[in-house]
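Chemist: sequence first, then the predicted structure:
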Amino acid sequence: MDLFTSFERLSLNQITTEKLTLPEAVDACARAEVPWIALWRHKVEQSGLAASKRIIKDAGLQVSSLCRGGMFPAATTAGRQARLDDNRRAVDEAAELGAEVLVLVCGPAPDRDIAGARKMVEEGIEQLVPYAEASGIRLGIEPLHPMYAAERSVINTLAQANDIAERFRQEQVGVVVDVFHVWWDPDLYTQISRAAGRILGFHVSDWIVPTPDLLMGRGMMGDGVIGIRRIRHAVEAAGYAGLIEVEIFNKAIWELSGDDALSLVKARYIEHV
């Protein structure tokens, strides 16, 4: 019997309550006694970096990660430099907020050359590593489901993410395992084992059938077909004892109050994670 009944590892990924401001999301976490929050840069920008840091500290919360860096590929050298500059700002923000991990959503190809775009991702991460290391920030490469290859990321399997991460020291670059993006992969459990020591984040949601929307169709844990608990056991067997972020893009869940959303998250976390 799985006795996973504690909330000490639970983190609310802010996108799950997208309609809430940062102060509202923090207040909801505090009321629900959820100790961690994963921040999105656009929400931090709305409240301001210094104010966001103060609000989180005053509520007694801690930051599990910052999303997102990445989006490295661009059609021109100047464009790629601009992306790198933005990633350095993201590193600065993560350090200021006390997040040890910057999640990298690596970006799509600017044209039809997907292999070239993947090379741009590798080069972008290589250029970012020294800056991130100097700030004490680890880079977590999050592979996205292949259906996002054209518009969000050309890194689409955990094997691809591992290939890049292994070019660097474990203290610098790792991977983020999001069940929504990797559950389908026949090589998943081999690649999770391969990532031992490099898993920097674990994100949970569910895959609804039929899938209502490519972006906004994630389900609350238990509403779909993913074997979430088996994947959790695998990442733990690979040495991951870190935080578990609930990250759900779903307009119906966004319409819930913060209190109702957190209550549902906690119930499903215990039952299905």
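Modeler: Perfect, I can see it now. Residues are numbered from 1 along each chain as shown.
Chemist: make it CA atoms for all contacts and neighbour counts henceforth
Modeler: Will do.
Chemist: mind listing what's buried along stretch 44-60?
Modeler: For stretch 44-60, the neighbour count (16 or more other Cα atoms under 10 Å) marks 44, 49, 52, 53, 55, 56 as buried.
Chemist: count of residues packed around residue 77?
Modeler: Other residues near residue 77 number 10, with proximity taken as other Cα atoms under 10 Å.
Chemist: okay, it and residue 243: tell me how far apart.
Modeler: Going from residue 77 to residue 243 by Cα to Cα, to the nearest Å gives 37 Å.
Chemist: and if you look at residue 253?
Modeler: Applying Cα to Cα to residue 253 and residue 243 gives a distance of 22 Å.
Chemist: same deal with residue 118?
Modeler: 28 Å.
Chemist: swap in residue 102?
Modeler: Distance from residue 102 to residue 243, counting by Cα to Cα: 14 Å.
Chemist: below is an additional structure, to be compared with the one above:
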Amino acid sequence: MMGRTGAAKASKSGLDEVGGAEVGARSAAHRRLSINQATIKYASLEDALRVTAAAGVQSIGLWRESVAEVGLSEAVARVSDSGLRVSSLCRGGFFTAVEGAARRASIDENRRAIDETATLAAAGADGSAAVLVLVAGGLPAGSTDLPGARQRVRDAVAELEPEARASGVTLALEPLHPMYAADRAVLSTLGQALDVAAEFPAESVGVVVDTFHVWWDPQVIEQIARAGAEGRIASFQVCDWVTPLPQDVLLARGMMGDGHIDFGPLSRAVTAAGYIGDIEVEIFNQAIWDADPAAVVARTVRAFAESVTL
């Protein structure tokens, strides 16, 4: 398992034509870089695995939707054949509904996601991480009870944690930028996510540090250090914050170096906190989605080497 404790293996693939200092930069990128499928959203699972491996990248972050398109058994076979590590599965969560049929359905769906995470991580190459990314969910329709929604997130994690622990899966709470608090995630800061996680064993409940969501937080360096001290960094995701924000703010992410985030302090803080796992590039951006996936992966490798200080 990679995540918090595994060691990434070096890759020499795709570097033969590159010379001098760039070899070292590209090599470092290839050791830790993971392509989250969201970055190449329109690529099928087969194509995503192919273009990632062809670029010499050794790890991929999977999405449940693409796994469902081919079925879990077929997805397992394709992941195994690819030789790639699995850095995470996105996503579970969305469990802020009040008790009733909708909440029960959400909890059951998360149970299935835990099983899928364990199965896909086992199919990946050595160093794969059994990490299920959790997005908390927003306010239920018609509700303004933010504290109540946050309590229901805690309750859901408490219900799911024993099953995650038994399966060897880490539930990774991902705080989202406050602009998503109403409709996507009532956990808005790394500190809030850590407060929820603190009630459970570190091996089964951790957090995601995503630069897009935390870069603005005045306490982010302090909270990254706290996460490291508690052994709770389950995933590190990077992308940039670009302006002007698009009409659909979900698509406001950009390639590293295209926006306003200073990646050096954040990546150094995560490294100092002891995280040695894969680093996912996860970008929601229409122009990037519309581009050729192989070209996007190649661009990602370059941008990662130039922007992310390991």
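Modeler: In hand now; what should we look at? This is a predicted model, so every value here is computed, not measured.
Chemist: now the TM-score, please.
Modeler: The TM-score (TM-score structural alignment, normalised by the length of the first structure) is 0.97; 272 aligned residues with a Cα RMSD of 1.3 Å.
Chemist: neighbour count winner among residue 102 and residue 243 of the first structure?
Modeler: Per other Cα under 10 Å, whichever of residue 102 of the first structure and residue 243 has more neighbours is residue 102, with 29 against 20.
Chemist: look at the aligned partner of the more buried one in the second structure and give its secondary structure.
Modeler: Correspondence of residue 102 of the first structure to the second structure, assessed by TM-score structural alignment: residue 132. Classification of residue 132 of the second structure by DSSP: H, G, I helix; E, B strand; the rest coil places it in strand.
Chemist: before we move on, back to that, of the buried residues of stretch 44-60 of the first structure, closest to residue 153 of the first structure?
Modeler: For those, the closest approach to residue 153 of the first structure (Cα to Cα) belongs to residue 44, at 22.8 Å.
Chemist: to which residue of the second structure is the closest one aligned?
Modeler: Correspondence of residue 44 of the first structure to the second structure, assessed by TM-score structural alignment: residue 67.
Chemist: longest strand of the first structure?
Modeler: strand 62-70 (DSSP state E).
Chemist: give the buried residues for the following helix or strand past it.
Modeler: Next helix or strand after strand 62-70 of the first structure toward the C-terminus (DSSP states H and E): helix 77-97. For helix 77-97 of the first structure, a neighbour-count test (16+ other Cα under 10 Å) marks 80, 83-84, 86-88, 90-95, 97 as buried.
Chemist: please apply the same query to stretch 84-104 of the second structure.
Modeler: Applying 16+ other Cα under 10 Å to stretch 84-104 of the second structure flags 84-97, 103 as buried.
Chemist: which stretches in the stretch 101-250 of the first structure count as helices?
Modeler: Assigned by DSSP state H, counting those that start in this stretch, the helices in the stretch 101-250 of the first structure fall at 114-134, 158-165, 179-182, 188-194, 228-237.
Chemist: those: which one's closest to residue 205 of the first structure?
Modeler: Here helix 179-182 is closest among the helices of the stretch 101-250 of the first structure (Cα to Cα), at 6.3 Å.
Chemist: contacts for the closest one?
Modeler: The contact list for helix 179-182 of the first structure (Cα atoms under 8 Å, 6 or more residues apart in numbering) reads 143-145, 156-158, 188, 202-207, 218, 226, 228, 231.
Chemist: the most centrally placed residue in the first structure and residue 67 of the first structure, how far apart?
Modeler: Centroid-nearest residue in the first structure: residue 103, 5.4 Å away (criterion: Cα atoms, centre = their mean). According to Cα to Cα, residue 103 of the first structure and residue 67 of the first structure sit 5 Å apart.
Chemist: next: residue 105 of the first structure.
Modeler: 8 Å.
Chemist: returning to that earlier point: of the buried residues of stretch 84-104 of the second structure, closest to residue 272 of the second structure?
Modeler: Closest to residue 272 of the second structure, out of all of these and judged by Cα to Cα, is residue 87, at 20.0 Å.
Chemist: counterpart of the closest one over in the first structure?
Modeler: Aligning on TM-score structural alignment places residue 87 of the second structure opposite residue 64 in the first structure.
Chemist: ditto for residue 168 of the second structure
Modeler: Residue 168 of the second structure maps onto residue 136 in the first structure, by TM-score structural alignment.
Chemist: and if you look at residue 238 of the second structure?
Modeler: Per TM-score structural alignment, residue 238 of the second structure is aligned with residue 204.
Chemist: now swap in residue 107 of the second structure and tell me
Modeler: Using TM-score structural alignment as the criterion, residue 107 of the second structure maps onto residue 84 of the first structure.
Chemist: dump the helices of the stretch 101-250 of the first structure into a markdown table; add mean neighbour count and distance to residue 273 of the first structure as well.
Modeler: Converted to a markdown table, the helices of the stretch 101-250 of the first structure look like this (neighbours: other Cα atoms under 10 Å; distance: least, Cα to Cα, whole Å):
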| stretch | mean neighbour count | distance to residue 273 of the first structure |
| --- | --- | --- |
| helix 114-134 | 18 | 31 |
| helix 158-165 | 21 | 20 |
| helix 179-182 | 22 | 11 |
| helix 188-194 | 18 | 17 |
| helix 228-237 | 18 | 5 |
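Chemist: reformat those as a markdown table; add distance to residue 21 of the first structure.
Modeler: As requested, the helices of the stretch 101-250 of the first structure are exported to a markdown table (distance: least, Cα to Cα, whole Å):
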| stretch | distance to residue 21 of the first structure |
| --- | --- |
| helix 114-134 | 28 |
| helix 158-165 | 32 |
| helix 179-182 | 25 |
| helix 188-194 | 34 |
| helix 228-237 | 29 |
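Chemist: out of those, nearest to residue 248 of the first structure?
Modeler: So among the helices of the stretch 101-250 of the first structure, helix 179-182 is nearest, using Cα to Cα, at 9.3 Å.
Chemist: re earlier: the match of residue 44 of the first structure belongs to a strand, doesn't it?
Modeler: No. Secondary structure assignment (three-state DSSP) places residue 67 of the second structure in helix, not in a strand.
Chemist: pretty sure it sits against residue 75.
Modeler: Yes. Residue 67 of the second structure is within contact range of residue 75, at 5.7 Å (criterion: Cα atoms under 8 Å).
Chemist: shared neighbours, these two?
Modeler: Joint contacts of residue 67 of the second structure and residue 75 (Cα under 8 Å, 6+ apart) are residue 45.
Chemist: quick one: what's aligned to residue 41 of the second structure in the first structure?
Modeler: Match for residue 41 of the second structure (TM-score structural alignment): residue 18.
Chemist: contacts only, for that match.
Modeler: Going by Cα under 8 Å, 6+ apart, residue 18 of the first structure touches residue 254.
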